[in-house]
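Student: missing the sequence, but the structure's below:
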């Protein structure tokens, strides 16, 4: 049984439209291997893929947005916003154990669906 950690997004959050990455590592870091970071994916694809990978294994998957920031100033501005937000409210991450006997988990996307999503994200990022 693995664990999935992600952000709880309110409806209509602009973060939902960003590319998302999945970091998969050993649950409890007892296996001694470096985490694997993969993506980018659309949010729903990232969640479905992460669930499918960790459902029957002692792994942790962290699904988070990838910010396409174009320089040092943009990165520093985002850091300041995150720091200010952290002071204002509580933790917005959600950790859920993933078990094969739990609630129904949708099928992960097929590779062709992921590649189509990459094209959509590239168009949004270049636009």
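Tutor: It's in. Since the model is a prediction, treat every value here as computed from it, not as a measurement.
Student: okay, CA-based contacts and neighbour counts for the rest of this
Tutor: Will do.
Student: The most far-flung residue of the chain relative to its centre: helix or strand, and which one exactly?
Tutor: Most distant from the centre of the chain: residue 73, at 24.3 Å, with distances by CA atoms, centre = their mean. Take DSSP states H and E as the rule and residue 73 turns out to sit in helix 72-88.
Student: ok, now residue 38?
Tutor: Residue 38 belongs to strand 36-41, assigned by DSSP H and E.
Student: Residue 94 now?
Tutor: Of the helices and strands defined by DSSP H and E, residue 94 is found in strand 93-98.
Student: Next one for the comparison:
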């Protein structure tokens, strides 16, 4: 079994409505290959897909929101927010590599998030395409 890492957000967070991506990468330092980024998906679809993939393989899947910034200033603002947060909060993981990162605790947290999923079955291709259309309709034009 691999590892699934995502944000723990309150049920009313506006971030939940953003498009989400999945980055799959090696779980150990012994395995070297470029990460694969998939999406955008609706959050529940991204979580279900990632869960299905890492269930049988030693992979890490990071499920995170995709910020639909349309201006350089918006991107710079998000980078500045991330930098400020990094200065305020100590890193959760002791090591930046995919080696011994203490993911066991994160996996327990994800299992707790399980109750937010509609189903543990991965969505069908038709459901994913419908979700992508809903995401596209919400993006600023």
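Tutor: Alright, I've got the coordinates. Predicted model only: the values in this text are computed from it and were never measured.
Student: that older thread, from the rest of the structure, what touches the strand holding residue 38 of structure 1?
Tutor: For strand 36-41 of structure 1, contacts defined as CA atoms under 8 Å, 6 or more residues apart in numbering pick out 19-25, 46, 66, 114, 117-118.
Student: ok, back up a step: average distance between the helix holding residue 73 of structure 1 and structure 2?
Tutor: Taking mean CA distance after the TM-score superposition for structure 1, the mean distance separating helix 72-88 of structure 1 from the aligned residues in structure 2 is 1.9 Å.
Student: for stretch 47-64 of structure 1, how far is the first residue from the last?
Tutor: One end of stretch 47-64 of structure 1 to the other measures 9 Å (CA to CA, to the nearest Å).
Student: Run through who's touching that stretch.
Tutor: 1-7, 20-27, 46, 98-100, 105-109.
Student: Which of those residues fall within strands?
Tutor: The strands, defined by DSSP state E, take in 2-7, 20-26, 98 from those.
Student: Tell me the one of those residues nearest residue 82 of structure 1?
Tutor: Taking CA to CA as the measure, residue 82 of structure 1 sits nearest to residue 7 out of those, at 13.5 Å.
Student: Alignment lookup: the closest one to structure 2.
Tutor: Aligned counterpart of residue 7 of structure 1 in structure 2: residue 7 (TM-score structural alignment).
Student: Quick check: which element contains the residue lying closest to its match once chain neighbours are set aside?
Tutor: Distances taken as CA to CA, 6 or more residues apart in numbering put residue 64 closest to residue 7 of structure 2, at 6.9 Å, once the chain neighbours are dropped. Using DSSP H and E, residue 64 of structure 2 sits within strand 59-65.
Student: mean shift of that strand relative to structure 1?
Tutor: In the superposition against structure 1, strand 59-65 of structure 2 averages 0.4 Å from its aligned positions (mean CA distance after the TM-score superposition for structure 1).
Student: residues near residue 67 of structure 2, how many?
Tutor: 14 (other CA atoms under 10 Å).
Student: Using the three-state scheme, assign it.
Tutor: coil (DSSP: H, G, I helix; E, B strand; the rest coil).
Student: Wait, it touches residue 18, no?
Tutor: Yes. Residue 67 of structure 2 is within contact range of residue 18, at 7.0 Å (criterion: CA atoms under 8 Å).
Student: buried residues in stretch 49-68 of structure 1?
Tutor: 49-55, 57, 59-65 (16 or more other CA atoms under 10 Å).
Student: now, the most widely separated pair of those residues?
Tutor: Top of the distance list for the buried residues of stretch 49-68 of structure 1 (CA to CA): 57 and 65, 23.7 Å.
Student: neighbours of residue 88 of structure 1, just the number please.
Tutor: Neighbour count of residue 88 of structure 1, defined by other CA under 10 Å: 8.
Student: what's the answer for the one 10 residues further on, then?
Tutor: Burial of residue 98 of structure 1 is recorded as 24 neighbouring residues (other CA under 10 Å).
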